[in-house]
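Asker: Sequence and computational prediction follow.
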Amino acid sequence: MTDRNPPHSALCALRIGSRGSQLALWQAHHIADKLRARGHEVSIEIIRTTGDAMQHLTFAQVGVQTGSKGIFTKEIEEALLEKRIDLAVHSLKDLPTDLADPFTIAAIPVRADASDVFVSVKYETFASLPQGARVGTSSLRRQSQLRAQRRDLEYVEFRGNVDTRLRKLAEGQVEAIILAAAGLDRLERTEDLRERFPSLILCPAPGQGALAIEARAEDTATLEALAFLDDAATRFAVTAERATLAALGGGCQVPIGVHCWPISNGFDILGVVASPDGASILRAELDCRHDESPEALGKKLAAHLVEQGAGPILALIESPPLQTGVTTP
């Protein structure tokens, strides 16, 4: 949806809450610039989240210690609830599917590239990595699907912001890292990006590549100010993806990939569930017409995956996490 039309909502003084990483601030400034172009006054407040404060732990360990799915959103939502900020800009894949009642996703702008990418200084493709090469990724979803392709590699827990992970790669701590394309593209750090994975090889996380602008559901003025940023096709796609994730009972750190994209007469959606060791991997793909709701599409995809045996695979995640590689601070 274009933002070049003259403003239709009343002008506001808007406070954006954001994490402090370079990527999070790029996203916040990106939205701030669009709002300022419509005449609004905008400021940005940096908020440190649980996930940011526990960078020395794996995602699985953070989940055990906090019992929280929203490790990158909890403190930001507290600021929203207390009216210290008016809106928050999130990477949608970080936002839990069960959004609390006081909040709403006010806008989902046009999506960037949803794919995962292979980043390496020495190697041109994932397939060209030598046996035993170390691949850095903090995502069980990525590890599980890539193990299905290459079980001979060492998958190393690898947390930190984009710059930190690229620095660790340059230092030779690993031979390659797997990142979201959108983050590298937005920060213009694509110099070592070698390969963009197709979804059939590495299905992205639900909502990957999309931004979510969260606000208080009762804050009519802010919702009106943000409405022009919403893109209908992107909202449909990510809503279907998140509906699949919710129906499967998963959070953002389970080995579930879902990707929905527009086609000429509707949408296609692909879902993947993989066991932590990559030995079992299930895929289902559906298409829909415009008269089907995204929630219904997502639930239908989840049902197909369950029919194939997704339940027992996901039950494995309740056991102690698979220990492979080493935890990298």
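Answerer: Perfect, I can see it now. Since the model is a prediction, treat every value here as computed from it, not as a measurement. Numbers count the residues shown, from 1 in each chain.
Asker: use CA for all of it now, contacts and neighbours both
Answerer: Fine.
Asker: so which strand or helix has Val273?
Answerer: Val273 is part of strand 266-274 when elements are defined by DSSP states H and E.
Asker: Report all helices and strands that that strand contacts.
Answerer: Counting contacts by 3 or more CA pairs under 8 Å, 6 or more residues apart in numbering; DSSP states H and E, strand 266-274 packs against helix 140-149, strand 256-263, strand 281-289, helix 294-308, helix 310-315.
Asker: how many degrees apart are that strand and helix 294-308 in direction?
Answerer: Strand 266-274 and helix 294-308 meet at an angle of 40 degrees, taking axes from the mean of the first three to the mean of the last three CA atoms, to 10 degrees as the criterion.
Asker: rewinding a little: adding distance to Leu226 and mean neighbour count as columns, could you present the helices and strands packed on strand 266-274 in TSV?
Answerer: Written out in TSV, the entries for these read as follows (distance: least, CA to CA, whole Å; neighbours: other CA atoms under 10 Å):
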stretch	distance to Leu226	mean neighbour count
helix 140-149	32	24
strand 256-263	23	23
strand 281-289	28	17
helix 294-308	22	20
helix 310-315	37	16
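Asker: another one to put next to it:
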Amino acid sequence: MSSTDNKSRVIVVGTRQSALALTQTGQVIDELKRISDSQGWDYTFEIRKIVTKGDRILDVTLSKVGGKGLFVKEIEQALLDGEIDLAVHSMKDMPYELPEGLMNGATPKRVNPLDCLITKAGGGLESLPEGARVGTSSLRRSCQLKNVRPDLQLESIRGNIDSRIRKLETEGFDAVVLAAAGLTRMGWEDRISALVPDDVCVPAVGQGALGIECRENDAQIRELLGLLNDSETEAAVRAERSFLGTLHGGCQVPIGAYATVVSKDEDGYLLELTGMVGSPDGVTMLKEMKRGKDPEALGRSVAETLIAGGADRILAEIGG
């Protein structure tokens, strides 16, 4: 379809109902409105809030809830049923395999992919006292922090960003670890005490990126989302997700992957991908870094190298 076609439609956007989910969905809709207006299309947007399994179960650590797609399955069902037209996800929540008939229609430009510390006294990891209590909902974060600071007391916390930050005061934590991207999107960068470098804590697959999911047979939505897509972010995230898929890992096991674009030429992007698999206790930490131009092949290659080094055994032991 050409951009001169007369298009008028109400587009229903599905999202989780947390403050962060609604904020990032609103930001995506603002950008889609701008694109729609620039093309002369008459699209309007409605938000549909959907409660997921991961939102309902807040008293159990994510790694024990089990299953993949804890924060997306109900939203994907609404897409398949035609109740919504597209869905805004945090990419790190998306399983590698999408349901038949659905696709990732756009990966907008990524924001800060790193983890961050919010500490009671301010300062970074090195400033935390011996035996400090650190809250995190992620096995990936806890295993990497234990690897560099085995003295830390890592404890599981759940809830939205604000409630986790409040636990510094209400539950006596010395620090909490969060994704910097969530704070950035909420406009709360000033709450960040320190970023955790990616050589200390490899980010989650897709962290800092969004995935905009749609039906494969919806040509109008696919055309619109194609104009939202950031090709550099898409290439990096494809490499990370290929790594995840090769390891058959869910989003709640100690797996991390972070790809960056090193250079660009007429053949595409040269990517650098670091992959990590660790044991929950932080004692075993496997990492590999490679470069390549084919995102899927690069992800597979890094994963296969780690599997050869024992990553599959680590994941099997924890049910990954």
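Answerer: Received, thanks. From a predicted model like this one, the values you see are computed outputs, not experimental measurements.
Asker: Out of the helices and strands packed on strand 266-274 of the first structure, the one nearest Gln27 of the first structure is which?
Answerer: With CA to CA, the closest approach to Gln27 of the first structure among these belongs to strand 256-263: 21.5 Å.
Asker: average offset between that closest one and the second structure?
Answerer: With mean CA distance after the TM-score superposition for the first structure, strand 256-263 of the first structure departs from the second structure by a mean of 0.5 Å once superposed.
Asker: Now do the contacts for the residue nearest to the spatial centre of the first structure.
Answerer: What sits nearest the mean C-alpha location of the first structure, by CA atoms, centre = their mean, is Lys93, with 2.6 Å. Contacts for Lys93 of the first structure (CA atoms under 8 Å, 6 or more residues apart in numbering) come out as 205-208, 210, 252.
Asker: repeat that for 6 Å
Answerer: 206-208 (CA atoms under 6 Å, 6 or more residues apart in numbering).
Asker: List just the nearest of those residues to Ala217 of the first structure.
Answerer: Nearest to Ala217 of the first structure, judged by CA to CA, of the contacts of Lys93 of the first structure is Gly207 at 20.7 Å.
Asker: how many neighbours does the closest one have?
Answerer: Neighbour count for Gly207 of the first structure, taken as other CA atoms under 10 Å: 28.
Asker: now Cys251 of the second structure
Answerer: 27.
Asker: quick one on the thing from earlier: and which of the contacts of Lys93 of the first structure is nearest Leu81 of the first structure?
Answerer: Proximity of the contacts of Lys93 of the first structure to Leu81 of the first structure was ranked by CA to CA; the top entry is Gly207 with 23.7 Å.
Asker: The closest one reaches Ser91, doesn't it?
Answerer: No: in this structure, Gly207 of the first structure is not within contact of Ser91 by CA atoms under 6 Å, at 8.0 Å.
Asker: would you list every one of the helices in the second structure?
Answerer: Listed in chain order, the helices of the second structure (DSSP state H) span 19-38, 53-56, 62-65, 73-80, 139-148, 161-170, 180-186, 219-226, 231-247, 295-308, 311-317.
Asker: So which of the ones you listed is nearest Tyr96 of the second structure?
Answerer: Each of the helices of the second structure was checked against Tyr96 of the second structure via CA to CA, and the shortest separation belongs to helix 231-247, namely 5.5 Å.
Asker: who does that closest one touch, helix- and strand-wise?
Answerer: Judged by 3 or more CA pairs under 6 Å, 6 or more residues apart in numbering; DSSP states H and E, helix 231-247 of the second structure is in contact with strand 255-265, helix 295-308.
Asker: Which of the contacts of Lys93 of the first structure sits closest to Thr164 of the first structure?
Answerer: For these, the residue nearest Thr164 of the first structure by CA to CA is Gln208; the value is 20.1 Å.
Asker: Is there a neighbour count for that closest one? I'd like the number.
Answerer: Counted by other CA under 10 Å, the residues lying close to Gln208 of the first structure total 26.
Asker: How about the contacts made by it?
Answerer: Gln208 of the first structure makes contact with 93, 114, according to CA under 6 Å, 6+ apart.
Asker: same question, the one 5 residues further on
Answerer: Ile213 of the first structure makes contact with 88-89, 105-107, according to CA under 6 Å, 6+ apart.
Asker: If I align to the second structure, which of those residues are still contacts?
Answerer: With the contact criterion set to both residues aligned by TM-score structural alignment, their matches' CA atoms under 6 Å, these that also touch in the second structure are 88-89, 105-107.
Asker: Quick check on those residues: which are buried?
Answerer: Among those, those classed as buried by 16 or more other CA atoms under 10 Å are 88-89, 105-107.
Asker: Wait, Asp42 of the second structure touches Ser8, no?
Answerer: Yes: contact status for Asp42 of the second structure versus Ser8: in contact at 4.5 Å, counting by CA under 6 Å.
Asker: picking that back up, what about the second structure, which of the contacts of Lys93 of the first structure hold up?
Answerer: Kept across both, from those, using both residues aligned by TM-score structural alignment, their matches' CA under 6 Å: 206-208.
Asker: Could I get these in CSV, plus columns for distance to Asp101 of the first structure?
Answerer: Supplementary listing: those in CSV, determined by distance: CA to CA, whole Å:
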residue, distance to Asp101 of the first structure
Pro206, 21
Gly207, 20
Gln208, 23
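Asker: Take the helices and strands packed on helix 231-247 of the second structure and lay them out in TSV including distance to Ala194 of the second structure.
Answerer: Supplementary listing: those in TSV, determined by distance: least, CA to CA, whole Å:
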stretch	distance to Ala194 of the second structure
strand 255-265	19
helix 295-308	29
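Asker: Nearest approach to Ala132 of the second structure belongs to which of the ones you listed?
Answerer: For these, the distance to Ala132 of the second structure is smallest for strand 255-265, at 23.8 Å, taking CA to CA.
Asker: how near is the residue lying closest to Ile178 of the first structure once chain neighbours are set aside to Arg186 of the first structure?
Answerer: The shortest distance from Ile178 of the first structure to any residue other than its chain neighbours is 5.1 Å, reached at Phe118 (CA to CA, 6 or more residues apart in numbering). For Phe118 of the first structure, the distance to Arg186 of the first structure under the criterion CA to CA, to the nearest Å works out to 16 Å.
Asker: So for those two, which sits in the more crowded spot?
Answerer: More crowded of Phe118 of the first structure and Arg186, by other CA under 10 Å: Phe118, with 21 against 14.
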